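Trainee: No sequence on hand, only this structure:
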């Protein structure tokens, strides 16, 4: 096939003013030396509909009589300001059913500038299932070019296919079709299905598919009319389907739908909660074999708040701090996932959560590794290492590593979020013993874990992203709700008999109007009493000495927490900052929520330590607090984010990264904060509906804070 790249011709010129007319014969065409014929059209500029010029097995197949197109050139005219025009002459021919040649021609009446596409819409009399050939040449009014198929040129061919292919046939060994009217639930989420598309028609060249559960694409068979197979990973349980459309060479298609039903993903093949009684020598399994515990393992340590782990195991980081079932628990040449809850005592060295022996080396390791002097979570397998996230001493994290044999990729999830960049791995066999808290080395075991470990699970399938998030989910827990409706002996109770708020001087409970006594609109002697912010009462603070506080911390400021409050300022333009809520230590505040009048801003302020000169991170939202404001502050330890909500918006009004949280020892303060000289930033205004939670509430629950609707704690 000839493809034109450049065209270089020389005009025959005479010297002086004499132009010699010479007649030359080229391919049966006469022309004068002062007008060379247009260029021979080349295959690269010819199309049948949108399909390239081709012959034989590569010829175009179309669904109906096509439109032929060409781009014509005349080199001597292309660069002229006003070039001569050219017009096309098309020919098409074929043999009819009697073997006689049929030929059609088309000479366009109008001429166009060189380089302009020209077209011929063939008539409907072209017979189907017949090889039709065509060619084209250019005419500039004085001379014509050679035909596009002459010399080194190429004829173009096409066939009109007027038959729609039959519907594709779909099958899957993992997710079989039970037949009409039947339902067959098949395992399940995280297990690949392989779906084969086949067609009874022998001219299908492409299948386009779309799964109800997500995922669509195009696949071509290895040979025309052959089958093609795609893989699909169900992400959720429930009815699913794949719609497949088979296309032939002419673009005609037929569609089929295949229904299947996906069960929930099957549970782990091995699983230890590590919530065994103190003094136990083995870890009882939820699935798989029991695990022997070394003498450096202590059961009964506190588990992560917001989970069902009542207790976990603590490993001391020595050669005796390990657990092992004494056998392998996962086939690492196939898909697998391993993970668990961990809290490192101090991630200043390489430490292993879980591994499995492969001779004198580990087949895989999941744990904490030091990279460029910083600790990172890491999953290493098959020559690949995925790293991301930062382990922090004393902070809980759920860590999960995954090898997907279908794709050959490894992934790492930290606290339910994919972290780092997935890597290509070469599957390796590791038929040795499974290890918790250590990894095999040439000289023995190494990289021992120091800290807590719990809920270790091993799967022989893909743990999909939603499941990874569910495994890492920590249910928010209510730590206090103070409705501030009443106080007795200077104490306002927590709604569920938790730690009460003790009122300091300059603080009092304000009660709204009592309509059982009198109604102002009816009784002129009835006193005008302002309404409470929410409900029947609120807390009034004088801005001088007024505050309320608990004796002990309400939230663990070193872990995730959410605090909400309703507040109304008595001064629209106070002289200095006024704090609504704070909690800290002896010298500073781990967090405080305050109004900063010079910029009309609500601010969430967090610090990196219990000292007067601690470094602060501040986020704020500009507003004019003329009315009651519903505020919420969040610290998300899993993502290292602080967030501020104002008046129940759909998303945080201000967000920042913060990694230096610390566990405060002082009580929750309402209406004051630490300053360099002691307590200060006293609030002049009213406070109501104080909520405190361990963990991060979802957006819906945060928007409900202070609205009179109890948050659902949906997590």
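Mentor: Received the coordinates, thanks. Keep in mind it's a predicted model, so treat the numbers as computed, not measured. Residues are numbered from 1 along each chain as shown.
Trainee: going forward, measure contacts and count neighbours with C-alpha atoms only.
Mentor: Will do.
Trainee: And the closest residue to residue 336 other than its chain neighbours, how far from residue 337?
Mentor: Leaving out its chain neighbours, the residue that sits closest to residue 336 by Cα to Cα, 6 or more residues apart in numbering is residue 460, at 4.4 Å. Residue 460 is 7 Å from residue 337, where distance means Cα to Cα, to the nearest Å.
Trainee: and the helix or strand containing residue 410, what does it pack onto?
Mentor: Element membership of residue 410 [criterion: DSSP states H and E] is strand 409-414. In terms of contacts (3 or more Cα pairs under 8 Å, 6 or more residues apart in numbering; DSSP states H and E), strand 409-414 is packed against strand 374-381, strand 384-388, strand 397-404, strand 417-424.
Trainee: Quick one: closest of the ones you listed to residue 330.
Mentor: Closest to residue 330 of those is strand 397-404 (Cα to Cα; 11.5 Å).
Trainee: tell me the angle that closest one makes with strand 374-381.
Mentor: 30 degrees (axes from the mean of the first three to the mean of the last three Cα atoms, to 10 degrees).
Trainee: In addition, the following structure is provided for comparison:
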């Protein structure tokens, strides 16, 4: 490490509670990442790692700092001489075009000086963890780019050449000058002297730390009992996004209280790369009396990420009917709401692409809701308590933008879907937890 590069506690594997065999650790270990300042800091090997004229794969988990608008390079290898050029240039670059489309790319400079680039099909927001991988296949003479384990593009590489200098993490070189310093975090840098197949890259993006545990990094943690005034601070995840109450939302010392009309809370988003694996959990309670005043078919978002035309994803409640029951306190008949939980997306027509809870949602009591998106598998799962509800369902991810919302959802250009009830906490992890056992240990109650 050089130029003020430091190790910090924001490592993509998060808090490790088990070793590689799945055995519990006596003391949990906080994974560390590499923090780079964007001007002077980088890391480099002492010698050559790759034969860039032969097969290779390079990958890393990367989080670009919010607000940085320029090209940055996470991985390359510096030539030890200018040959075949008059000056030193990168043989390949795994780079982010901040301010120029905000897309990742894998590029090579061929021996004739032409650049060949495999670019992502979509923009990637800053401030989130993304798995990026580049592959050169010497048999097909093509380069490929993968994001979060999913192929983005493959293009011809031209005639590649051998650069025998050190591997560089967090910067590139052009015409003998080091440039494109990365500002943000880098972790899990991996290099293979082979062109990994697609399934192996998808496996890398899952980041399993053992057969039964996945590496998950807590990136947001809002607990209402730590709130003050109109703000709930995140002092535990290390990413520090505050959540702000809106409308008439209030804190009662334990929960955010929501009236189902205009109350909500928001944080600057996106919190995760919504096309990458993530886990979200919330502790929520529905207000039965206020729900009785809603029309059957009413939908309310517990928590979700906004995108251009609605919510990229969310934990939802859908009111499906009313039921008359005997009130045990008054011995009189009363009407109660009947509805179900969902995890997924609600489109502009009011149609869910989501997993639905097996049993009707309990009202007037806190319920643990957890949603998981497994990006390489392309599936979403819903857990109520620590029990998976239904099977994992195929899901097409939609990149998020704008506010991360609690207690409301966006449809078209308007906020609606207000939740009547209370929310005690919301937490979000980069990475898909493996199963209910990992939830129970990691989430706790």
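Mentor: Received it, and whenever you're ready, just let me know what you need. These numbers come from a predicted model, not from an experiment.
Trainee: TM-score for these two?
Mentor: TM-score of the superposed chains, computed with TM-score structural alignment, normalised by the length of the second structure, equals 0.56; 332 aligned residues with a Cα RMSD of 5.6 Å.
Trainee: on that earlier part again, pick the most buried one from the helices and strands packed on strand 409-414 of the first structure.
Mentor: Across those, averaging neighbours per residue (mean count of other Cα atoms under 10 Å) puts strand 397-404 on top, at a mean of 28.
Trainee: hmm, back to that, and the residue nearest to residue 336 of the first structure, how many neighbours?
Mentor: Residue 460 of the first structure has 24 neighbours, counted by other Cα atoms under 10 Å.
Trainee: Return the residue of the second structure aligned against it.
Mentor: Mapped onto the second structure by TM-score structural alignment, residue 460 of the first structure lines up with residue 193.
Trainee: measure that match to residue 206 of the second structure for me?
Mentor: Per Cα to Cα, residue 193 of the second structure is found 21 Å from residue 206 of the second structure.
Trainee: now do the same end-to-end measure for stretch 51-66 of the second structure.
Mentor: This stretch, stretch 51-66 of the second structure, spans 34 Å end to end (Cα to Cα).
Trainee: Give me the buried positions along that stretch.
Mentor: 52-65 (16 or more other Cα atoms under 10 Å).
Trainee: returning to what we had before: enumerate every residue touching the match of residue 460 of the first structure.
Mentor: Applying Cα atoms under 8 Å, 6 or more residues apart in numbering to residue 193 of the second structure gives the contacts 50-51, 54-57.
Trainee: can those go into JSON lines with extra columns for secondary structure and distance to residue 17 of the second structure?
Mentor: Output for the contacts of residue 193 of the second structure, formatted as JSON lines (DSSP: H, G, I helix; E, B strand; the rest coil; distance: Cα to Cα, whole Å):
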{"residue": "50", "secondary structure": "coil", "distance to residue 17 of the second structure": "34"}
{"residue": "51", "secondary structure": "coil", "distance to residue 17 of the second structure": "37"}
{"residue": "54", "secondary structure": "coil", "distance to residue 17 of the second structure": "39"}
{"residue": "55", "secondary structure": "coil", "distance to residue 17 of the second structure": "36"}
{"residue": "56", "secondary structure": "strand", "distance to residue 17 of the second structure": "33"}
{"residue": "57", "secondary structure": "strand", "distance to residue 17 of the second structure": "30"}
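Trainee: Which strand or helix spans the residue most central in space within the second structure?
Mentor: By Cα atoms, centre = their mean, the second structure has its centre lying nearest to residue 272, at 3.0 Å. Residue 272 of the second structure is part of no helix or strand when elements are defined by DSSP H and E.
Trainee: what's the nearest residue to it if we skip its chain neighbours?
Mentor: Spatial nearest neighbour of residue 272 of the second structure, excluding adjacent residues (Cα to Cα, 6+ apart): residue 128 at 5.0 Å.
Trainee: Same question for residue 406 of the first structure.
Mentor: Of all residues not flanking residue 406 of the first structure in the chain, residue 335 sits nearest, at 7.5 Å (Cα to Cα, 6+ apart).
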